[in-house]
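>>> Sharing a model that was predicted from the sequence below.
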Amino acid sequence: MLLAIDVGNTNAKFGLFRDTELLARWRIATDDRRTADEYMVWLDQLLRLEGHDRADVGAVIISTVVPRALHNLQLLAHKYFGVDALIAGRAPVGWGIALKVAEPQSVGADRACNAVSAQAIAPDKDKLVISFGTATTLDHIGPDGAYLGGIIAPGVNLSLEALVAAAAKLPRIAIEAPPTASVIGRNTESQMLIGVYWGYVSMMEGLIARMKAEIGKPLSVIATGGLATLFQEQAHLFDRIDPDLTLNGLMHLYHQRATEA
């Protein structure tokens, strides 16, 4: 089986695949100081809860936007699974798609994995991939799978944390859909919730509309990230939500490499 690991700025996600089937997924807060031993203590228990053993893992593939976390994950693969981890975007695991931007080396590994995954979902069609993470990103993927550029905006949680940190009297609130469609709040908490939720809905609506107009062709809007479902509840912005888009991209890259080998 394949263990796919996607390390973001906030969370690291682990997915266990049998061929193309995602059997289990887990997440842990990103910490570049976490050792291979600490990862294994955590992961070993989760594998057993799902009825698996570490001996079942025959390959590991990693994508990361946190370079300092990579060494300990490579050590995890070598020490506990007896394999050399494959690194997405490095030989022998090339992206298999063109990165048609001014600085292709700067494209985040997660965004490239999302492009690979989106191409498998909607081949021969333009795609707009929206990822809700530490940053909110919108990426244009061509009909041939090429990454054609996109947008980086502050993430929802990041914006809310900045607001609370900068305004001493504002309380911390949970991000959720407001109870009504009203955009006039009657207390501080409801006003903050309206500002965050409907503010982001409006931003998404505006950016999606602008990107569609600039691309000028029919496209499929694919969203990923924990908050995608929350925004879809009230706004219906996306054609499809895939919470495992990045992990599936890693799986496709692994099998692509296996095919080319």
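Structure's in. What do you need?
>>> okay, CA-based contacts and neighbour counts for the rest of this
Fine.
>>> how near is the residue lying closest to residue 145 once chain neighbours are set aside to residue 253?
Distances taken as CA to CA, 6 or more residues apart in numbering place residue 119 nearest to residue 145, at 5.2 Å, with adjacent residues excluded. Distance, residue 119 to residue 253, by CA to CA, to the nearest Å: 12 Å.
>>> thinking again about what came up before, tell me the helix or strand right after the helix or strand where the residue nearest to residue 145 lies.
Using DSSP states H and E, residue 119 maps to helix 109-121. Sequence order places strand 126-132 as the next helix or strand after helix 109-121, per DSSP H and E.
>>> which residues sit against that next one?
114-115, 118-119, 136-143, 155-156, 217-228 (CA atoms under 8 Å, 6 or more residues apart in numbering).
>>> Second structure for comparison follows:
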Amino acid sequence: MKLCVDIGNTFVKAAVFEKADQIDDVRFRPDNFELFATFIKKHEPLQSAIISTVRGVPAELIHLLGIVPKVILLEHTTPLPIVINYDTPETLGRDRIAAVAAAYARFPQQNVLVIDMGTCITYDLLTSDGVYQGGMISPGVYMRFKAMNEFTNRLPLVEPELNVSLIGKSTSGSLQSGVMHGIRSEINGIIGSFSINYKDLTVLIGGGDNKYFDQKFNCSIFAASNLVLEGLNVILDFNDLQ
């Protein structure tokens, strides 16, 4: 079996795959590697692993993966099943690369807009010829709430909710509406803009905050709960064939 690890800004997520099938997954904060150790032990032996990280690789993780015969740290130089058309590939988020690799495997020879709703909202375009063309980065849900609280004197810090009213009847309600409906309108608008230029556009959306927006967009969207992990598995399989 294979292990895929995504070290994000807030959580570490990992999954075990058998070929293309996800067998199990776990999510934990970066200071709780005991949970990860239990997860690895549960699925031994592991043949290979791949890591995507935005913060470096913790020593605890290096120690735990010492028993795995083959470990890949995803870099901009890692062989990929897609072509990267980006001016600064060394700065391109590894999670974005992985998400697009997942889109490539799911929708070969199609134009795909990949939206990942994490700490930031990323929009990444994969064209039908298998080329990653670049994209956009926008503030995520919690970042918007936190920014309005921190950059003003009197606006409270509120939490996201489901089914927020369009018209806020309180300051908290107005903040909720501004963020949640603002993001929905942003995503619908960006999908519309890309659809003008890219025929038969497929939209694939993932990330933890997608749960707040399920079924709230103006077009058909494919959802994926573990998009980055799925893409890491695609990249790992590609490298196993090299």
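Nice, I can see it. Since this is a predicted model, take the numbers as computed values, not measurements.
>>> Enumerate every residue touching the residue nearest to residue 145 of structure 1.
127, 141, 143-145.
>>> do the same with residue 184 of structure 2
Neighbours of residue 184 of structure 2 in contact, by CA under 8 Å, 6+ apart: 213, 216-217.
>>> Which contacts among the residues you listed does structure 1 share?
Mapping the contacts of residue 184 of structure 2 onto structure 1 (both residues aligned by TM-score structural alignment, their matches' CA atoms under 8 Å) leaves 213, 217 still in contact.
>>> Which of the contacts of residue 184 of structure 2 ranks first by neighbour count?
residue 213 (16 neighbours; other CA atoms under 10 Å).
>>> In structure 1, what residue corresponds to that residue?
Using TM-score structural alignment, the partner of residue 213 of structure 2 in structure 1 is residue 231.
>>> so that match is in which element?
helix 228-235.
>>> helix or strand right after that helix?
Trace forward from helix 228-235 of structure 1 with DSSP H and E and the next one is strand 240-241.
>>> neighbouring contacts of that next one?
Residues from elsewhere that reach strand 240-241 of structure 1 (CA under 8 Å, 6+ apart): 220-224, 228-229.
>>> Just say helix, strand or coil for residue 152 of structure 1.
With DSSP: H, G, I helix; E, B strand; the rest coil as the basis, residue 152 of structure 1 sits in strand.
>>> re earlier: so who does the match of residue 213 of structure 2 touch?
177, 197, 201, 237.
>>> and the third one, what pairs with it in structure 2?
In structure 2, the residue matched to residue 201 of structure 1 (TM-score structural alignment) is residue 184.
>>> re earlier: of the contacts of strand 126-132 of structure 1, buried ones?
The neighbour count (16 or more other CA atoms under 10 Å) marks 114-115, 118-119, 136-142, 155-156, 219-225, 227-228 as buried among those.
>>> Now, those that are in strands?
Judged by DSSP state E, the subset of these located in strands is 136-141, 219-224.
>>> quick one: which two of those are the most distant?
136 and 219 (19.2 Å; CA to CA).
>>> Give me the aligned partner of residue 194 of structure 2 over in structure 1.
In structure 1, residue 194 of structure 2 lands on residue 211 (TM-score structural alignment).
>>> Count residues in the vicinity of the equivalent of residue 149 of structure 1 over in structure 2, would you?
In structure 2, the residue matched to residue 149 of structure 1 (TM-score structural alignment) is residue 134. Using other CA under 10 Å, residue 134 of structure 2 is surrounded by 16 other residues.
>>> Assign residue 134 of structure 2 to helix, strand or coil.
strand.
>>> Would you mind confirming that it makes contact with residue 89?
No: counting by CA atoms under 8 Å, residue 134 of structure 2 does not reach residue 89; the two are 9.9 Å apart.
>>> Spatially, and excluding backbone neighbours, which residue is closest to residue 195 of structure 2.
residue 201 (5.8 Å).
>>> In contact with that neighbour: list those residues for me.
Going by CA under 8 Å, 6+ apart, the list of residues near residue 201 of structure 2 reads 110-113, 194-195.
>>> let's see it at 7 Å
111-113, 195 (CA atoms under 7 Å, 6 or more residues apart in numbering).
>>> Residue 25 of structure 2 maps to what in structure 1?
By TM-score structural alignment, residue 25 of structure 2 lines up with residue 25.
>>> for structure 2, what spans make up the strands?
2-7, 12-18, 21-28, 48-53, 70-73, 83-84, 112-117, 120-126, 131-139, 202-206, 222-224.
>>> any idea how far residue 110 of structure 1 lies from residue 200 of structure 1?
Taking CA to CA, one finds residue 110 of structure 1 at 22 Å from residue 200 of structure 1.
>>> Between those two, which has more neighbouring residues?
Applying other CA under 10 Å to residue 110 of structure 1 and residue 200 shows that residue 110 carries more neighbours, namely 22 against 16.
>>> on that earlier part again, wait, which of the strands of structure 2 is closest to residue 39 of structure 2?
Of these, nearest to residue 39 of structure 2 by CA to CA is strand 21-28, at 7.4 Å.
>>> Save the strands of structure 2 as a markdown table, and put in distance to residue 188 of structure 2 too.
Output for these, formatted as a markdown table (distance: least, CA to CA, whole Å):
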| stretch | distance to residue 188 of structure 2 |
| --- | --- |
| strand 2-7 | 28 |
| strand 12-18 | 28 |
| strand 21-28 | 29 |
| strand 48-53 | 29 |
| strand 70-73 | 34 |
| strand 83-84 | 26 |
| strand 112-117 | 11 |
| strand 120-126 | 12 |
| strand 131-139 | 14 |
| strand 202-206 | 11 |
| strand 222-224 | 14 |
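>>> and residue 151 of structure 2, which of the ones you listed is closest to it?
Here strand 131-139 is closest among those (CA to CA), at 14.6 Å.
>>> Check which residues of the closest one are buried.
For strand 131-139 of structure 2, by 16+ other CA under 10 Å, it's 131-132, 134, 139.
>>> same thing with stretch 69-83 of structure 2?
Buried-residue list, stretch 69-83 of structure 2, by 16+ other CA under 10 Å: 71, 74-76, 80-82.
>>> Please pull up the equivalent of the residue nearest to residue 145 of structure 1 in structure 2.
So, by TM-score structural alignment, residue 119 of structure 1 is matched to residue 104.
>>> can you check residue 86 of structure 1 too?
Residue 86 of structure 1 maps onto residue 72 in structure 2, by TM-score structural alignment.
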